[in-house]
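Novice: Quick one, structure for this:
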Amino acid sequence: MTAADHPRAAQPGGFSTLLDDQLCFALYAASRAVTQRYRPLLEELGLTYPQYLVLLVLWEHDSVPVKDIGVALQLDYGTLTPLIKRLETSGLVRRERSPQDERTVQVSLTEQGEELRVRARTVPQAIGEAMALPPQDFDDVRRILRQLTENVSR
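Specialist: Reported below is the predicted structural model:
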């Protein structure tokens, strides 16, 4: 019996309880595979994947309030603070209270953090090559995943 012949198989446009029919599992497996592919590249830089994401935000914006990093990465303050503290301990970022609002913690790159950006420039290309998607498919997948995130987050 093939998966399509299974009594719980999805009908066209329908849903089932078969693992292969679950979009959530396809997303989970793809996320794990991509994150696993990042690991050796980021280990060379002394970073974890979540630390890399924080640095991507900072490389784009230079100095950012912790709250804005959390919004960009969809991470809560409790998850984000230890990541930033580890980056600070590594000498890549510094945290400072905003002079305008003492409650706001601003995160900025150090010179060492800026230098790491140069070394990290090969990472996106290596990941893109590992994905082996034509440019249009890459753009389509990213667009669909963003739409899916927005829809599910409502």
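
Novice: use CA for all of it now, contacts and neighbours both
Specialist: OK.

Novice: all helices in this structure, in order from the N-terminus.
Specialist: Assigned by DSSP state H, the helices in the chain fall at 23-43, 49-61, 66-73, 77-89, 111-120, 122-131, 135-153.

Novice: Would you reformat those as JSON lines and include mean neighbour count and distance to Gly14?
Specialist: Output for the helices of the chain, formatted as JSON lines (neighbours: other Cα atoms under 10 Å; distance: least, Cα to Cα, whole Å):
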{"stretch": "helix 23-43", "mean neighbour count": "13", "distance to Gly14": "12"}
{"stretch": "helix 49-61", "mean neighbour count": "17", "distance to Gly14": "35"}
{"stretch": "helix 66-73", "mean neighbour count": "16", "distance to Gly14": "32"}
{"stretch": "helix 77-89", "mean neighbour count": "15", "distance to Gly14": "37"}
{"stretch": "helix 111-120", "mean neighbour count": "14", "distance to Gly14": "43"}
{"stretch": "helix 122-131", "mean neighbour count": "13", "distance to Gly14": "29"}
{"stretch": "helix 135-153", "mean neighbour count": "11", "distance to Gly14": "18"}
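
Novice: how about this one, so we can line them up?
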Amino acid sequence: MEQIDLGEDPLALERQVCFALSVASRNVISLYRPLLAPLDLTHPQYLVMLALWEREPRSVKDLCGVLYADPATLSPLLKRLESIGYVSRRRSAEDERLLTVELTAKGRELRAEAEKIPYRVVELLGMRVSELEELNATLGKVIAATRRALDGQPAKPAG
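Specialist: Prediction:
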């Protein structure tokens, strides 16, 4: 096993992945706020809508899985999206335990406006799309690694 070298000061704030992720996340979400406000969406609600624009209807369980959210977090978001007329929720006819979420006509129409948002975010960040794609791929690896660690699975070897 390779020796881990974290340098002279392993606790230096600027070297902490958790710090960089926290600040970057907060700042990027702040860029989205004014872009989402005209759509009457918060960032978490936008993520739900993105999942539904990809595929619908979806069960709450499926949405929880794809968004890495728990039902207690998702439920109020779905209620709010329903109250503003973007989604409808109903019990599955096949299995009463499953709550199905689907877009309303208003929710489907919103997609056309929402499609402008990623372009605006790229403009605001002033980064090349290739850089953002690379970052997204790296963050995907971080997400997978943290999921494995949280599930108690051994880490994959680096390289």
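
Novice: And the TM-score between these chains?
Specialist: In this superposition the chains share a TM-score of 0.89, using TM-score structural alignment, normalised by the length of structure 1; 143 aligned residues with a Cα RMSD of 1.2 Å.

Novice: sorry, back to before: would you format the helices of structure 1 as TSV with distance to Ser16 of structure 1 included?
Specialist: Listed next are the helices of structure 1 as TSV, based on distance: least, Cα to Cα, whole Å:
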stretch	distance to Ser16 of structure 1
helix 23-43	11
helix 49-61	33
helix 66-73	32
helix 77-89	34
helix 111-120	42
helix 122-131	28
helix 135-153	19
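
Novice: Which of these sits closest to Pro99 of structure 1?
Specialist: Pro99 of structure 1 lies closest to helix 66-73 among those, at 14.7 Å (Cα to Cα).

Novice: In structure 2, which residues correspond to that closest one?
Specialist: In the comparison with structure 2, helix 66-73 of structure 1 aligns to the range 60-67 (TM-score structural alignment).

Novice: distance from the matching stretch to structure 1 after superposition?
Specialist: Taken over the aligned residues, the distance from stretch 60-67 of structure 2 to structure 1 averages 0.6 Å (mean Cα distance after the TM-score superposition for structure 1).

Novice: contact partners of that stretch?
Specialist: Under the contact criterion Cα atoms under 8 Å, 6 or more residues apart in numbering, stretch 60-67 of structure 2 has outside partners 47-48, 51, 69-71, 74, 98-101.

Novice: Can you pick out the most distant pair from those?
Specialist: Leu47 and Leu98 (20.8 Å).

Novice: Quick check: of the contacts of stretch 60-67 of structure 2, which lies closest to Val129 of structure 2?
Specialist: Among those, and counting by Cα to Cα, the member closest to Val129 of structure 2 is Leu47, at 20.1 Å.

Novice: what do we get in structure 1 for that closest one?
Specialist: Using TM-score structural alignment, Leu47 of structure 2 sits opposite Leu53 in structure 1.

Novice: where's that match relative to Asp20 of structure 1, distance?
Specialist: 30 Å (Cα to Cα, to the nearest Å).

Novice: about what we covered before: gap between the match of Leu47 of structure 2 and Ile84 of structure 1?
Specialist: Taking Cα to Cα, one finds Leu53 of structure 1 at 11 Å from Ile84 of structure 1.

Novice: residues contacting Leu55 of structure 1?
Specialist: Here Leu55 of structure 1 is in contact with Gly113 (Cα under 8 Å, 6+ apart).
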